[in-house]
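Visitor: sequence-free structure coming up:
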């Protein structure tokens, strides 16, 4: 008999964990295919450290080709035919392909969430993948260099002003790490007297990290303000222009840098199936199976998974859920093929960690609130334990950063036009018997990746939240 084929769409936290777990469970007795636009899994929680020059880009990537008994297919899913059990995709060079499956795991992740704010799509940049991080590192470096060499004080001040919208995980860490980075750059490229890098962190929420408890929020807020970041709660962007942003409080801020961290929305691929949804996510059973289609599983940002501890609610779009759902999905796929028994997804938070740069962090492992050096040690220890690879290289980069100055040079690898804020393609995909919807973006992690329905200026970090 031919081996059953399992197709996994997306190589982010959920997809990678599903593939790696299935590779051990199947022991070569199933044909496991992983469809993803890139050949790596991206460990998103450390992406801010790439943007400020602490870590080299490849440190936060893990090769998908290294998964045993898993065949990697490079491509972006265009549509799924549920009746024919087939996934249509477009390869990296524009070639069309089809993958037929006996079991399907949808882990397509999420894309940047745009809000109807004039000018944001044209003048702001998201923070979801390596291209965005590399672009931001070059852009910040360039602004400091131009400000140091320029003669117009007003223009120099605008170049040294950085606006981060969204005070969730990503925005808070980008602002905290970014302020340290620009201070280091200024030591290499001194500015005129009286001019210092200015960082603003905006959010319409009443505190930073609104999704966490107030003690962690206060710790992060204190570190940001001590470092010189202007924390503006209850404020967001009303309009973005080429020369700056108009804030909702009426102030116009001259700037050339707007970092958009207000959240994401589920990849349109899930919605294109025409099945019951919950705020853009595919409704699934506690086993992660899609009702009416027991051969289809969904996990991560693409799935609305019932919270069995809180009936009537669904688990949020965060990395810890995606990672652990991937493991459950793998076991239940195997069980559907006669290996093991099916299990429901249950989860209990063990705490959160937020890296604020240097030795500063906010953490509450097992409910114990930490700050300062202790929190920093716990945070970095957690990341080393959670990463599926590159631990020695990451630790080495941290050590070098502690004893050597950062290299403040532009690499010129990514241009602004290569990292548009709108990461959902305008192309459409048709599901047999379903409506036309936008084509899928990248997977649950590496693609241009907190709550899908965040209000303007609020943010979670799906696929990247750091849960101890």
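Guide: Thanks, I have the structure now. Everything numeric here is computed off the predicted structure, so don't read it as measured data.

Visitor: C-alpha only now, for contacts and for neighbours.
Guide: Fine.

Visitor: all strands for the stretch 351-468 of the chain, in order.
Guide: 353-355, 361-363, 370-371, 428-430, 436-438 (DSSP state E, counting those that start in this stretch).

Visitor: With the stretch 151-300 of the chain instead?
Guide: Here the stretch 151-300 of the chain has its strands, by DSSP E, counting those that start in this stretch, at 161-165, 198-203, 230-233, 237-240, 244-247, 252-254, 257-260, 264-266, 277-278, 281-283, 289-290, 293-298.

Visitor: Same list (these) but as TSV, adding mean neighbour count and distance to residue 56.
Guide: Formatted as TSV, these follow (neighbours: other CA atoms under 10 Å; distance: least, CA to CA, whole Å):
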stretch	mean neighbour count	distance to residue 56
strand 161-165	27	23
strand 198-203	24	24
strand 230-233	18	28
strand 237-240	21	31
strand 244-247	20	30
strand 252-254	18	31
strand 257-260	24	21
strand 264-266	27	25
strand 277-278	14	38
strand 281-283	27	33
strand 289-290	22	38
strand 293-298	21	32
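
Visitor: Quick check: which of those is nearest to residue 440?
Guide: Residue 440 sits nearest to strand 264-266 of all the strands of the stretch 151-300 of the chain, at 9.7 Å, using CA to CA.

Visitor: what's the span of stretch 263-278, first residue to last?
Guide: By CA to CA, to the nearest Å, the extent of stretch 263-278 from end to end equals 17 Å.

Visitor: among the strands of the stretch 151-300 of the chain, which is nearest residue 43?
Guide: strand 264-266 (16.9 Å).

Visitor: Residue 71 contacts residue 32, doesn't it?
Guide: Yes - contact criterion CA atoms under 8 Å: residue 71 and residue 32 qualify, at 6.2 Å.

Visitor: My read is that residue 146 contacts residue 155, right?
Guide: No - applying CA under 8 Å as the test, residue 146 and residue 155 come out as separate, 9.3 Å apart.

Visitor: how deep is residue 317 tucked in, by neighbour count?
Guide: For residue 317, the count of nearby residues is 30 (other CA atoms under 10 Å).

Visitor: Check residue 2 too.
Guide: Neighbour tally, residue 2, other CA under 10 Å: 7.

Visitor: Equivalent analysis for the one 5 residues further on, please.
Guide: One way to gauge burial is a neighbour count; for residue 7, by other CA under 10 Å, it gives 26.

Visitor: measure it to residue 84 for me?
Guide: Taking CA to CA, one finds residue 7 at 14 Å from residue 84.

Visitor: joint contacts of those two?
Guide: With contacts taken as CA atoms under 8 Å, 6 or more residues apart in numbering, residue 7 and residue 84 have residue 100 as neighbours in common.

Visitor: Comparison target below:
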């Protein structure tokens, strides 16, 4: 086996676990390079807890240099891939252009926010895909409550304490759950808001929240959120967003200064510029995660159309579970290529899903067993601790602290609004690599 150059573009769930596997299995017999905009792997499932004040950024970020021994880390954003010349073009954090040559390429560039053609959304909403957005939202929620307490206008006070979340999948539901608890805590310290309760609206076009979960778990999550005072509007969508509030398609206008966009994601637009075949914006690969007619190019995660062998004719869902397992298999198949062995096809056996609803509430279906309450919370947090590559003790300590006391609720002002535009489809905006 020759000492080849293997380049991985993106260090999200797929790219990070692929790099880790390659570094362990090849042990210096190949040169492995990871290109990523940041020097860390972000554990996205716990991002709502950062926005809700339970966890801090360092508890869900894993340094690449510390955990990918023997792997070269290049900071930069891929701006192009030339399969014919076997090179990746990128721009580093200081705006300088560079390129990486490869013998084997693994594309795991992930996804970006999915925008819908709704007037005003791009200008008045914020997405939820990375640490800057989570930190901005946490500060913004606290700031709005504090500005409400300073206002003498009852209508303004209520509008600033009203939050609209669009999209009731995992992210939108957990953001609502964690954010609602945070704003209630902040409002409680302001006597002037004694007659104002933070109002949260979770809006979705579907018939129920968490549609991919068992209905029993969806119903349990609905009861939990409504029991805390959150409003759930299913079968509803946004028709227009303004600086003063949100128009819903049922004719309702909700006065609000906070619109959180969690309607889903789409593959990183870089994929469309490569010149290889795509399907619904995802790079077409075979069951072994290799691009047809390109034996030197692999792809997996959100940016790849990986055949779902359990559902003929469909692709695997864009989830962290799929991305992580595909990353490991992609690494194994690259090694199989190098050693002239047979590649394996991707098969996914679902372990179930878990949703942390804040406090002592959660919903989970490990191995198909529906759980709610404390048992579900134990499973949910146990799963996250097992999946976290590092920082387990810090994360556990933060959970215990939050359970025993108050969430940190001071705004730091580290991320301005202009730094977290919703339209991350702009090629100048850093790729997420998830």
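Guide: Good, I have the coordinates. The structure presented is a predicted model; accordingly, all values stated were derived computationally and were not measured.

Visitor: hmm, back to that, could you dump the strands of the stretch 151-300 of the first structure into TSV with distance to residue 13 of the first structure added?
Guide: Output for the strands of the stretch 151-300 of the first structure, formatted as TSV (distance: least, CA to CA, whole Å):
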stretch	distance to residue 13 of the first structure
strand 161-165	25
strand 198-203	27
strand 230-233	31
strand 237-240	31
strand 244-247	34
strand 252-254	37
strand 257-260	22
strand 264-266	14
strand 277-278	21
strand 281-283	16
strand 289-290	18
strand 293-298	13
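
Visitor: mind listing what the closest residue to residue 268 of the first structure other than its chain neighbours touches?
Guide: Spatially, and ignoring its direct neighbours in sequence, residue 268 of the first structure is nearest to residue 440 (5.5 Å; CA to CA, 6 or more residues apart in numbering). Applying CA under 8 Å, 6+ apart to residue 440 of the first structure gives the contacts 76, 77, 78, 79, 108, 267, 268, 269, 424, 425, 429.

Visitor: neighbour-wise, which of residue 71 and residue 32 of the first structure wins?
Guide: Per other CA under 10 Å, whichever of residue 71 of the first structure and residue 32 has more neighbours is residue 32, with 24 against 17.

Visitor: wait, which of the strands of the stretch 151-300 of the first structure is closest to residue 383 of the first structure?
Guide: With CA to CA as the measure, strand 264-266 is the member of the strands of the stretch 151-300 of the first structure nearest residue 383 of the first structure (22.6 Å).

Visitor: Quick check: residue 40 of the first structure touching residue 63?
Guide: Yes - the criterion here is CA under 8 Å, and residue 40 of the first structure meets it with residue 63 at 4.4 Å.

Visitor: Tell me the spacing between the residue lying farthest from the centre of the second structure and residue 192 of the second structure.
Guide: Distance from the C-alpha centroid of the second structure peaks at residue 152, with 38.1 Å (CA atoms, centre = their mean). Residue 152 of the second structure sits 9 Å away from residue 192 of the second structure, going by CA to CA.

Visitor: quick one on the thing from earlier: would you reformat the contacts of residue 440 of the first structure as a markdown table and include distance to residue 47 of the first structure and neighbour count?
Guide: Shown next, in a markdown table, are these (distance: CA to CA, whole Å; neighbours: other CA atoms under 10 Å):
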| residue | distance to residue 47 of the first structure | neighbour count |
| --- | --- | --- |
| 76 | 22 | 26 |
| 77 | 25 | 28 |
| 78 | 27 | 25 |
| 79 | 30 | 26 |
| 108 | 20 | 35 |
| 267 | 20 | 29 |
| 268 | 24 | 25 |
| 269 | 25 | 31 |
| 424 | 21 | 19 |
| 425 | 23 | 12 |
| 429 | 31 | 23 |
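
Visitor: okay if I get those residues as TSV plus distance to residue 100 of the first structure?
Guide: As requested, these are exported to TSV (distance: CA to CA, whole Å):
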residue	distance to residue 100 of the first structure
76	15
77	13
78	14
79	12
108	17
267	21
268	21
269	17
424	24
425	24
429	17
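
Visitor: Now, the residues you listed that are in helices?
Guide: Here DSSP state H is the test, and those give 268, 269 as lying in helices.

Visitor: How about residue 275 of the first structure, nearest residue that isn't a chain neighbour?
Guide: Nearest one to residue 275 of the first structure, counting by CA to CA, 6+ apart, is residue 282 at 7.1 Å.

Visitor: let me redo that: residue 337 of the second structure
Guide: Closest to residue 337 of the second structure by CA to CA, 6+ apart is residue 343, at 7.2 Å.

Visitor: likewise residue 199 of the second structure?
Guide: That would be residue 162: by CA to CA, 6+ apart, it lies 4.6 Å from residue 199 of the second structure.

Visitor: From residue 255 of the second structure, how far off is the one you found?
Guide: 7 Å.

Visitor: if we can go back for a sec, which residues touch the residue nearest to residue 275 of the first structure?
Guide: The neighbours of residue 282 of the first structure, taking CA under 8 Å, 6+ apart as the test, are 270, 271, 275, 276, 290, 298, 302, 303, 304.

Visitor: Look up how far residue 402 of the second structure lies from the residue opposite it in the second structure once aligned.
Guide: The alignment partner of residue 282 of the first structure in the second structure, by TM-score structural alignment, is residue 283. According to CA to CA, residue 283 of the second structure stands 42 Å off from residue 402 of the second structure.

Visitor: Residue 12 of the second structure contacts residue 434, doesn't it?
Guide: Yes - in this structure residue 12 of the second structure lies within contact range of residue 434 using CA under 8 Å: 3.8 Å.

Visitor: With neighbour numbers in mind, choose between the two.
Guide: Taking other CA under 10 Å, residue 12 of the second structure and residue 434 do not tie; residue 434 has more neighbours (31 against 27).

Visitor: Please look at the more buried one and residue 9 and confirm they touch.
Guide: No - the pair residue 434 of the second structure and residue 9 fails to qualify as a contact (CA under 8 Å) at a distance of 10.6 Å.

Visitor: Give me the contacts around stretch 118-138 of the second structure.
Guide: 42, 44, 47-48, 50-53, 57, 112-113, 115, 171, 179, 238-243, 258-262, 411, 413-417, 419-423, 432.

Visitor: let's see 7 Å
Guide: Contacts with stretch 118-138 of the second structure, where a contact means CA atoms under 7 Å, 6 or more residues apart in numbering, come from 47, 50-53, 57, 113, 239-243, 259-262, 415-416, 420-423.

Visitor: Can you select the buried ones from those in ChimeraX?
Guide: The following ChimeraX selection, which keeps only the buried ones among the contacts of stretch 118-138 of the second structure, applies the criterion 16 or more other CA atoms under 10 Å:
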select :47,50,51,52,53,57,113,239,240,241,242,259,260,261,262,415,420,421,422,423
